[in-house]
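Visitor: Coordinates for the following, if possible.
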Amino acid sequence: MEIATANETRATKSSFFLVIVTYLAFISLGLPDGLLGIAWPFMSTRANVALDSLGVLLLGFTVGYLSTSSTSGKILKFVSLGMLLAISCVLTALSLLIYALSDAWYVMIVASFFLGAGGGAIDSSINTFAASRFSASTVNWLHAFYGVGATTGPLLITLMLTNRLAWYHGYIAVAAIQISLAVLFFFTQKRWQVSSASSAHDEQHSNAAYLHTLKLPVVWLYMLIFFLYTGLEQGFGQWLFTLLTKSRGIAEEQAGLWAGLYWGSLTVGRIIFGIALTRIPVKHVLTGAMAGIVGGVVLFTININTLTTLAGISILGIANAPVFPSLISVTPERIGKEHTATAIGVQISMAMLGGALLPGSAGLLSEEFGLEVIAKVFTIAAIVLALAYLLGANGSKRISRVN
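Guide: I've put the predicted structure just below:
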C-alpha cells in the first residue's frame, strides 16, 4: 500500500511538472504572434517593402506551419516528442533572430517559413500529447496561456520603444526565451511519452475516414468557420498597430498598449470562460461570442471616438476568447465522433490558412483603397462568420446527413 501511494505521489508530481512546462510551451507559441503586429511597420520600412507585403510573410509562415503540423505524427516515429519540441524551439529562435537582424526581404520570407515550421510542430505535437494526458479543463487553459504569450509580445516591444531601444530587441529577447525552452525540453525528454500504439490506431482510423468525412457538408461549413475566425482573430491583432499609427494618428507607445489590450482581453476572456463553461452551456457561450465579435469589429470600424474604438478592441478580444477551444470541443457532437479526428485536422489546417489569407488579402486591398478598408474586410468576415456559425449550430445534424 505504501509503495502504491509513493508511486501515485511521484506520478502526480510528474503530471504537474508537465502541465507547467506545457503552459510554457503555449506561451512560447503566442509570443511571436504578438510581436509581429507591433514590429511589422518597422520591419517593412527596414526591408523597403510595402505594408501590404505582410501577406507574403504570413503565407510563408502558413506553408511552414502546415508542413510540420500535418506530418508531426510521422516525424515522431523518428524522434522523441521532447526532442521534437527542443528542435522546434531552436528553429523558432533562429527565425526570430533573422527577423531581428536581417534587412533582406527574401531572407525574411525564408525565416517566416521556418518560424511557421517550428510553431506547427510545437502546436500539433503538444496538443496531441495534452489530449492524451490531461483533462478537458486543462487543455482549455492551454489556449489561455497562448494568449499570455500573445499579450506579452506587444507589451515587450512597447517597453523597448518607451525605453529608447529598438523594436528588434524584443525579437532578440523572445529568441532567448525560445532557446531556454529548447534546453528545458531537451533535458526532460524522458517525461514526454505518447502511446505509439494509440497513435498508430488513430492514424489508421483517420486515413480510413478521411474521404468519407470530407463528403459531409457540415465539415465544409465548419472549415469555413475556422478559416474566418482565425483570420479575424490573428489578422486584427496583426493589423491593429498599423491601423492605429498609420491611419488614425495614434502615437506608437499608445498604439502598442492598445494592441496589448486586444491580446490581453483575449487572455482574460479565456480565463473567465474557462470557469464559466463549467456552468453555462457551450452553445450559449458561442452564440454570445459571435454577437460580441460582430459588435466589437463594428465599433472599431466606425471609429466614432477613442472610447468606442477602445471598447471595440476590448469587446472583440473578450468575444474571441472562447471560440477556438469551444468549437474544437463541440466537433464530436456536431459532426460525429467517428469523424472527429479527421474533422479537427482539416479545421486546424483551414484555421492556419485563414490566419494567413484573410489578413493578407485585406492588406492587398489596402494598397488600392487605403488602410481603413482592412477594418471593413474584418467587419464583413465577422458577419459571415456569425451567420455560418448559426447555420452550423442549428442545422448541423440535418446537413451532416446529406451525402
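Visitor: from here on, contacts and neighbour counts on C-alpha atoms
Guide: Will do.
Visitor: Which positions in stretch 279-294 come out as buried?
Guide: 282, 285-287, 289-290, 292-294 (16 or more other Cα atoms under 10 Å).
Visitor: Where helices are concerned, which of the residues you listed count?
Guide: Among those, the members found in helices (DSSP state H) are 282, 285-287, 289-290, 292-294.
Visitor: Contacts made by the helix or strand harbouring L58 with the rest, please.
Guide: Per DSSP states H and E, L58 falls inside helix 54-69. Helix 54-69 has contacts (Cα atoms under 8 Å, 6 or more residues apart in numbering) with 40, 108-110, 112-121, 123-125, 349, 352-353, 355-357, 359-361, 363-364.
Visitor: that older thread, which two from the buried residues of stretch 279-294 end up farthest apart in space?
Guide: Across these, no pair lies farther apart than V282 and V294, at 18.6 Å, counting by Cα to Cα.
Visitor: Show me what the lengthiest helix in the chain is packed up against.
Guide: Among the segments of the chain that qualify as a helix by DSSP H, the longest is helix 2-47. Under the contact criterion of 3 or more Cα pairs under 8 Å, 6 or more residues apart in numbering; DSSP states H and E, helix 2-47 touches helix 105-133, helix 136-162, helix 168-187, helix 217-242, helix 252-276.
Visitor: Before we compare anything, build this one as well:
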Amino acid sequence: MSFELDNLEQPFLEDQNKNAEPHDTFHDLEGPDFIKLASLPVSEKYTVEFRGEEIVVDSANWRDSNLLKLQIIASYCNFILFGLAEQTLGTLIPELQAHYKINDLKTGYVFLASVSGYFSMALLTEVCHRRLGVRGVVIMGTTSMTLGYLVLSTRPPFFVFILCYVLSGLGFGSLDAGLNGWMGNLVDLNQLLGILHGCYGIGCMISPPLITHLVDRDVNPWSWNSYYLVLSCVAASCLLFFALVFRRETPAKYEFSVILKETRRQLEDKNASDDETTSESDSSSQAASLSQSLRSKLVWFFSIIMFVYVGAEVAFGAWMVTFLLRVKNLTYKMSSYMATTFWTGLTAGRICLGFVTAHYFSSELSANWVYIVVSLVGYGVFCMFAYTSAVGILFPVVFLTGLFVGPIFPTTIVAAIEILPVKYHASGVGFICAFGGGGGAAIPFLIGLVAQTSERGLKFYPFIIIILFKLLLVAWLLLCVKFRTHKRRSAL
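Guide: Now for the predicted structure:
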C-alpha cells in the first residue's frame, strides 16, 4: 500500500479525503491525511512521500517484520554493552586506585565525568533526532563509545581517562534516549522494554566475574586496561549492526512518526475524553524542544524519580565490591560474585516481571508501587545482615532485591510514555533518562565522598540506599494519587 503526501502546509487533523474511493494508492492533492493513516492498524506496512522523501513505514508488531526483529536484537546487544561498561568501572575500582594512586573521592570524579557526557545529550536529544533521525543518533552513540574505550585500553593519564568517560557518557545518553523513545512506538511495549533493560543487567552480571577471572588468573593474567579493548570491539560491532538495520530511520521519518503518533493519541483521547492523563496535552504535532519540555511539571517529576532510582541502583551495584572487601573482609572473588548475584536478580526481574506488569496490573503505576515497596524491604534485610558474620544469606537477599529493583526503570519509562503528551517523547523522555543518568553519577560520587571522610564512612552506604528508596516510594505514591484513574493505553 502506498500513500503520496504532497502539500504539508495543511493542518494534519483536517478530514481532507472524505470522498476518496478505496484504493491501494491515495493521491491527496490537498495535503496528507494523517487521520486516515492513524486509523490504520499499527501492523500495517506502507510507504508515503514526506518532505520529498519516500518513507517506509514498517509494522509496529515484531511478529510481522523481520527487519523490526533485527532492530530489536541490535538494541538488546547495545544494552548488554551498556551493562558490561557500567560494571567495568565498579569492578575495577581497586585496580584503578592502585594504578593511578587515587582515593575514593577522585574515583568519584570518573562517575561525574560519565554523567556530564550523558547529561549533555539531554540538551541535544531533540535537536539530534530532528537533524539526524534515529539512525544518526544510534550511530553517533556507538561511535563515541567505540573511540572512548579504545583510548582507555592504552592506559592513558588519569585526566585523559576522565575525558574518555565523558565521551562514553555521550554515547550512553544518545543511545539510551534514542532507543527508549523508538521502542516506545512498538506493540508489547512493557515486555520489549523489560527485556531491553534486562539486557543491561546481563552485561552487569557478566562483567564482575569475567574481569575477576581475567585479572586474577594464574596463567597470563590480563592487565585492567585490556578489558577496555574488548568493550571497544563490542561497541564497533554494535556500530556496524546499527548502521545496517536502522538505515531507513531518517530525520524525515522521525518527524513523520511524531505527527502520526500524535494523531493516534488524539483520536484515542477523543474516544475517552474523560481520561485525566491528557491534562497537559495540546494539539501541537511538532516535537517539543528541550526548553518546552522543561516547562512541563510532569517531565521534571519523572526526572526526579529517575534520578533517585538510577542513583540508588547504580550506587548499590558499583560500591558493593568495595563495601564487601573493606567492611565484610571478603575476598575479591567472593565480593564480585555477590555483585553478580545482584545483577542476575535485576536482569531476571526486568525480563520476567515486564510480562507480569503487562498481564497482572491495570497500569504501570500500580506495578511500580509494588516493586518499590518490595525493593525497599530487600534493602532493609540486606542492611540487617551486612554487619554480621553471615555471608551465605546475603546471596539470596541481594538476588531477590535485584529481582524487584530491576523492572522499576523500564516500567517508569513506559509510565512516562503513557502519561506524557507525544510531543515530549523525544526531548522529554530523553531528559528523563539523562537526569536519571545524573543520579547514576551523583549518588555513587556522594557515597565515595562519604567513604573518604573516615575509615568507617563506607559503612553508611546501605543506609543511604534505604533513604533514597523511601524518597522514591513517597514520590511514586504522589504520582499514583494524581493519576489514580489512569488506565493503560493501546499501542500507538
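Visitor: rewinding a little: just after the helix holding L58 of the first structure, pick out the following helix or strand.
Guide: helix 72-75.
Visitor: Which elements pack onto that following helix?
Guide: Helix 72-75 of the first structure packs on helix 105-133, going by 3+ Cα pairs under 8 Å, 6+ apart.
Visitor: By how much does the helix it packs on deviate from the second structure on average?
Guide: Helix 105-133 of the first structure, aligned to the second structure and superposed, deviates on average by 1.6 Å (mean Cα distance after the TM-score superposition for the first structure).
Visitor: With adjacent residues omitted, what lies nearest to the aligned residue in the second structure for S28 of the first structure?
Guide: Taking TM-score structural alignment, the alignment pairs S28 of the first structure with L81 from the second structure. Spatial nearest neighbour of L81 of the second structure, chain neighbours left out: G203 (6.2 Å); criterion: Cα to Cα, 6 or more residues apart in numbering.
Visitor: and if you look at L266 of the first structure?
Guide: Here the residue nearest L266 of the first structure, using Cα to Cα, 6+ apart, is G317, at 4.3 Å.
Visitor: What's the match for that neighbour in the second structure?
Guide: By TM-score structural alignment, G317 of the first structure lines up with G402.
Visitor: Would you quantify the distance from the aligned partner of L123 of the second structure in the first structure to S396 of the first structure?
Guide: Superposed on the first structure with TM-score structural alignment, L123 of the second structure falls opposite S70. Noted for S70 of the first structure: a distance of 26 Å to S396 of the first structure, by Cα to Cα, to the nearest Å.
Visitor: quick one, which of the two is more surrounded?
Guide: The neighbour comparison of S70 of the first structure against S396 (other Cα atoms under 10 Å) goes to S396, with 21 against 17.
Visitor: so who does that one touch?
Guide: S396 of the first structure neighbours (Cα under 8 Å, 6+ apart): 218, 334-335.
Visitor: follow-up on the earlier one: any idea how far F378 of the first structure is from the match of L123 of the second structure?
Guide: On the measure of Cα to Cα, S70 of the first structure and F378 of the first structure end up 28 Å apart.
Visitor: And for L155 of the first structure?
Guide: From L155 of the first structure to F378 of the first structure the distance is 24 Å (Cα to Cα).
Visitor: how about the helices in the stretch 301-403 of the first structure?
Guide: All helices of the stretch 301-403 of the first structure, identified by DSSP state H, counting those that start in this stretch, fall at 306-320, 323-329, 331-335, 340-369, 373-399.
Visitor: which residues in the second structure does stretch 116-132 of the first structure align to?
Guide: Going by TM-score structural alignment: stretch 116-132 of the first structure matches residues 169-185.
Visitor: Equivalent analysis for stretch 47-61 of the first structure, please.
Guide: Stretch 47-61 of the first structure corresponds to residues 100-114 of the second structure when matched by TM-score structural alignment.
Visitor: which residue is nearest the middle of the second structure?
Guide: Among the residues of the second structure, the one closest to the centroid is D176, at 4.6 Å (Cα atoms, centre = their mean).
Visitor: what's the closest non-adjacent residue to that one?
Guide: D176 of the second structure sits nearest to C433 (Cα to Cα, 6+ apart), 7.0 Å away.
Visitor: Quick check, that neighbour in contact with A177.
Guide: Yes - here C433 of the second structure lies in contact with A177, judged by Cα atoms under 8 Å, at a distance of 6.2 Å.
Visitor: quick one, which of those two is more surrounded?
Guide: C433 (30 against 27).
Visitor: Counterpart of that one over in the first structure?
Guide: For C433 of the second structure, the residue aligned by TM-score structural alignment is I348.
Visitor: I'd say its match and F226 touch.
Guide: Yes - using Cα under 8 Å, I348 of the first structure is in contact with F226, at 7.3 Å.
Visitor: Mind listing the shared neighbours of the two?
Guide: Here I348 of the first structure and F226 have no joint contacts, going by Cα under 8 Å, 6+ apart.
Visitor: Provide the aligned range in the second structure for stretch 358-366 of the first structure.
Guide: Going by TM-score structural alignment: stretch 358-366 of the first structure matches residues 443-451.
Visitor: The matching stretch against the first structure, how far on average?
Guide: Looks like 1.1 Å for stretch 443-451 of the second structure (mean Cα distance after the TM-score superposition for the first structure).
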